[in-house]
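Q: got a predicted structure plus its sequence, pasted below:
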Amino acid sequence: MRVALFLTCVNDTLFPETGKATVRLLRRLGHDVEFPAGQTCCGQMHLNTGYRRQAVPLVTAFEETFAPYDAIVTPSASCAAMIRDWHPRLAPSSAGTAASAGRRVHELSEFLVDVLGVTDVGAYFPHRVTYHPTCHSLRTLRVGDRPLRLLGEVRGIDLRELPDADECCGFGGTFALKNSEVSAAMCADKVTAVRGTGAETLCAADNSCLAHIGGALTRTRAGVRTLHLAEILASTEQAPA
């Protein structure tokens, strides 16, 4: 199986360690991962701000860049949802090709559980962790409990349940800018829930949401760090023999 990594613009620009962790993890599981240099944005930012026409070339470019691969793995639920749900609608003339690409795109937890059939990835992370299911992973991709099943198999982890986990953190892309007061209030509720778990680490499948919540955690000096799911699953922190 030929596997490609779609890193996404946000991760490439701001969170490169997430991409590195994804590659380490998949290689540890026996799968080589290619990084097509021609990859660009999936078009989500354009769509969300009303530039649908400008997003179409990005859809076409994605199809061409990832055409040779059997599976496309991305550490971003929101971008996976964009490709799977919106690409066929944005480019109706090539909807069949876009749909084919969408079927080959897998958010990381989907790929591990559904394609590779594993939940124990050999990780070791001896810390208190709580998991926030982001809106795209929860409502569009419907990943369900896959991330929690993966985290539950991590050795040493103390996994804490997050109250009202399915509540949005308030990020929502440009929503956080256009509706800043509402967004901040939603984020404050999420921070209160996170702090109430006593967790040292907040985990999610989207770094955009982690950046939003993480900023509030830092400003309130909560002492809680944020880590992408891939980084915890790739961790083998001096695992005991």
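A: On my side now, so go ahead. Numbers count the residues shown, from 1 in each chain.
Q: going forward, measure contacts between C-alpha atoms and count neighbours the same way
A: Noted.
Q: what's the next secondary structure element after the host helix or strand of Leu26?
A: Here Leu26 sits within helix 16-28, counting by DSSP states H and E. Proceeding N to C from helix 16-28, the next assigned helix or strand is strand 33-34, under DSSP H and E.
Q: other residues contacting that next one?
A: Strand 33-34 is touched from outside by Arg2, Val3, Ala4, Leu5, Val23, Leu26, Arg27, with contacts defined as CA atoms under 8 Å, 6 or more residues apart in numbering.
Q: how many other residues sit next to the fourth one?
A: If I follow you right, that is Leu5. 23 (other CA atoms under 10 Å).
Q: wait, doesn't it sit right on Thr74?
A: Yes. Contact criterion CA atoms under 8 Å: Leu5 and Thr74 qualify, at 6.0 Å.
Q: can you show me the helices along the chain?
A: Ranges of helices in the chain, per DSSP state H, are 9-14, 16-28, 44-48, 52-66, 77-81, 87-90, 95-104, 108-110, 135, 146-152, 175-178, 180-197, 207-219, 229-234.
Q: can I get the ones you listed in TSV with distance to Arg128 and mean neighbour count?
A: Formatted as TSV, the helices of the chain follow (distance: least, CA to CA, whole Å; neighbours: other CA atoms under 10 Å):
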stretch	distance to Arg128	mean neighbour count
helix 9-14	24	14
helix 16-28	20	19
helix 44-48	33	17
helix 52-66	37	18
helix 77-81	23	26
helix 87-90	38	22
helix 95-104	34	18
helix 108-110	20	25
helix 135	23	21
helix 146-152	11	20
helix 175-178	28	14
helix 180-197	9	18
helix 207-219	16	19
helix 229-234	12	24
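Q: then this one, side by side with the first:
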Amino acid sequence: MNNLYIENQSYIHLLDPRIKLMFFIVSAVIVFFLDLTGMFFYSANILLILIISKSYLNVFKVKYIMLSIFIFSFLIWSFANSTGTKLIGPFTTEGVEEGLLTGLRLISLMSIGIIMISTTKIEDLSIALIKFGLPYKLVFSFTTTIRLIPIVLDSVEDIRNAQKLRGIGNINRKASPIKKLKENVPLLIPIIAKTLKRTNDLAIALEVKCFGIMDTRTQYNSISFSKNDGLFLVIIFVMISISLYIRGL
């Protein structure tokens, strides 16, 4: 897994990166104006986009992280809202609805981010951010971080396998979550050390190549809007309008 980008020629892949960024930004605002019913409809559409673009393949890689975030946010908000109709124990109907709504908001935004990364090459995403007026150095830092994510995950797996061969970190699947967490602690030091070394090597390479010495830069690739982008904007508008209309019912 050396790249989060999924090679495909789906409709979502062919969209301009700026349209996908706009979709993410607009969604980050809209989801906070939707109620539970509207959020279910909005999430269902995002799920459809995940399937069309095959971005769900990357969702599987982080499914436990997403599930943990959903459960954590659901429990926190369910406990926080203790007013209303009692359901079970400390849970109330209003609290459970608020917990589900918050969980869906977070998972939906994460899913849109995964769609953008899975269907957009890093080079094109970099150009899109620069065209939005962001400084190149900031864009480079952001895109480099995205590139390093799969590399770090591969390093974690390599270190875990190496330690298992030495008889360290053979975690019992039936062990409690706390015990599993404790048994993963020995992985932290080699992971951090390897990440810092890789970061230092990258910094040296950038200095050798005089990174940032030029104020303006040229790009090998180019991006442009097409009819598909206009159609997708219409689809987004309709999706948001229906979600807001459902909220008003």
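A: Perfect, thanks for sending it. Quantities reported herein were computed from a predicted structural model and do not represent experimental measurements.
Q: work out the TM-score between the chains.
A: Comparison of the two superposed chains (TM-score structural alignment, normalised by the length of the first structure) gives a TM-score of 0.29, and 116 aligned residues with a CA RMSD of 5.8 Å.
Q: okay if I get the helices of the first structure as TSV plus distance to Asp158 of the first structure?
A: Compiled in TSV, the helices of the first structure are given as follows (distance: least, CA to CA, whole Å):
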stretch	distance to Asp158 of the first structure
helix 9-14	27
helix 16-28	21
helix 44-48	35
helix 52-66	38
helix 77-81	24
helix 87-90	39
helix 95-104	33
helix 108-110	19
helix 135	24
helix 146-152	9
helix 175-178	31
helix 180-197	11
helix 207-219	20
helix 229-234	12
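Q: closest to Arg160 of the first structure out of the ones you listed?
A: Among those, the nearest to Arg160 of the first structure by CA to CA is helix 180-197 (6.1 Å).
Q: and Ser141 of the second structure, how many neighbours?
A: Neighbours of Ser141 of the second structure under the rule other CA under 10 Å: 11.
Q: show me which helix runs longest in the second structure.
A: Counting residues, the longest helix in the second structure under DSSP H turns out to be helix 136-165.
Q: okay, the angle between the helix or strand following that helix and helix 136-165?
A: Using DSSP H and E, the helix or strand that directly follows helix 136-165 of the second structure along the chain is helix 177-184. Angle, helix 177-184 of the second structure to helix 136-165, by axes from the mean of the first three to the mean of the last three CA atoms, to 10 degrees: 100 degrees.
Q: who touches the helix or strand following helix 177-184 of the second structure?
A: Where DSSP H and E defines the elements, the next helix or strand beyond helix 177-184 of the second structure is helix 188-208. Under the criterion CA under 8 Å, 6+ apart, residues Val152, Ser155, Val156, Ile159 lie in contact with helix 188-208 of the second structure.
Q: could you find the closest non-adjacent residue to the first one?
A: Distances taken as CA to CA, 6 or more residues apart in numbering put Thr195 closest to Val152 of the second structure, at 7.1 Å, once the chain neighbours are dropped.
Q: re the thing from before, and the helix holding Leu26 of the first structure, what does it pack onto?
A: For helix 16-28 of the first structure, the elements it packs on are helix 9-14, strand 33-34, helix 229-234, judged by 3 or more CA pairs under 8 Å, 6 or more residues apart in numbering; DSSP states H and E.
Q: can you list the helices and strands that the first one packs against?
A: Using 3+ CA pairs under 8 Å, 6+ apart as the contact test, the elements touching helix 9-14 of the first structure are helix 16-28, helix 207-219.
Q: want to throw these into CSV with distance to Leu177 of the first structure?
A: Shown next, in CSV, are those (distance: least, CA to CA, whole Å):
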stretch, distance to Leu177 of the first structure
helix 16-28, 24
helix 207-219, 11
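Q: pick the one among the contacts of strand 33-34 of the first structure closest to Glu64 of the first structure.
A: For these, the nearest to Glu64 of the first structure is Ala4 (13.0 Å; CA to CA).
Q: go through the helices of the first structure and name the closest to Leu159 of the first structure.
A: Taking CA to CA, helix 146-152 is the member of those nearest to Leu159 of the first structure, at 7.1 Å.
Q: against Val56 of the first structure, how distant is the residue nearest to Leu202 of the first structure when sequence neighbours are not counted?
A: Residue nearest to Leu202 of the first structure in three dimensions, not counting chain neighbours: Thr226, with 4.7 Å by CA to CA, 6+ apart. In this structure, Thr226 of the first structure and Val56 of the first structure are 33 Å apart, going by CA to CA, to the nearest Å.
Q: which residue, other than its chain neighbours, is closest to Ala234 of the first structure?
A: Leu25 is the one closest to Ala234 of the first structure (CA to CA, 6+ apart), at 4.8 Å.
Q: the one you found contacts Leu233, doesn't it?
A: Yes. Using CA under 8 Å as the test, Leu25 of the first structure is close enough to Leu233 to be in contact (6.9 Å).
Q: ok, back up a step: now the helices and strands packed on helix 16-28 of the first structure as TSV including distance to Arg103 of the first structure?
A: Output for these, formatted as TSV (distance: least, CA to CA, whole Å):
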stretch	distance to Arg103 of the first structure
helix 9-14	21
strand 33-34	18
helix 229-234	21
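Q: among the ones you listed, which is nearest Ala95 of the first structure?
A: Once these are compared by CA to CA, helix 9-14 is nearest, at 23.4 Å.
Q: most widely separated two among the contacts of strand 33-34 of the first structure?
A: The span of the contacts of strand 33-34 of the first structure, defined through CA to CA, is set by Arg2 and Val23 at 13.5 Å.
Q: so the nearest residue to Arg18 of the second structure once chain neighbours are set aside is in which element?
A: Counting by CA to CA, 6+ apart, Ala128 is the residue found nearest to Arg18 of the second structure once chain neighbours are left out, at 5.4 Å. Using DSSP H and E, Ala128 of the second structure maps to helix 122-131.
Q: angle of that helix against helix 136-165?
A: Using the same axes, to 10 degrees: helix 122-131 of the second structure against helix 136-165 is 150 degrees.
Q: kind regards, and thank you for your time.
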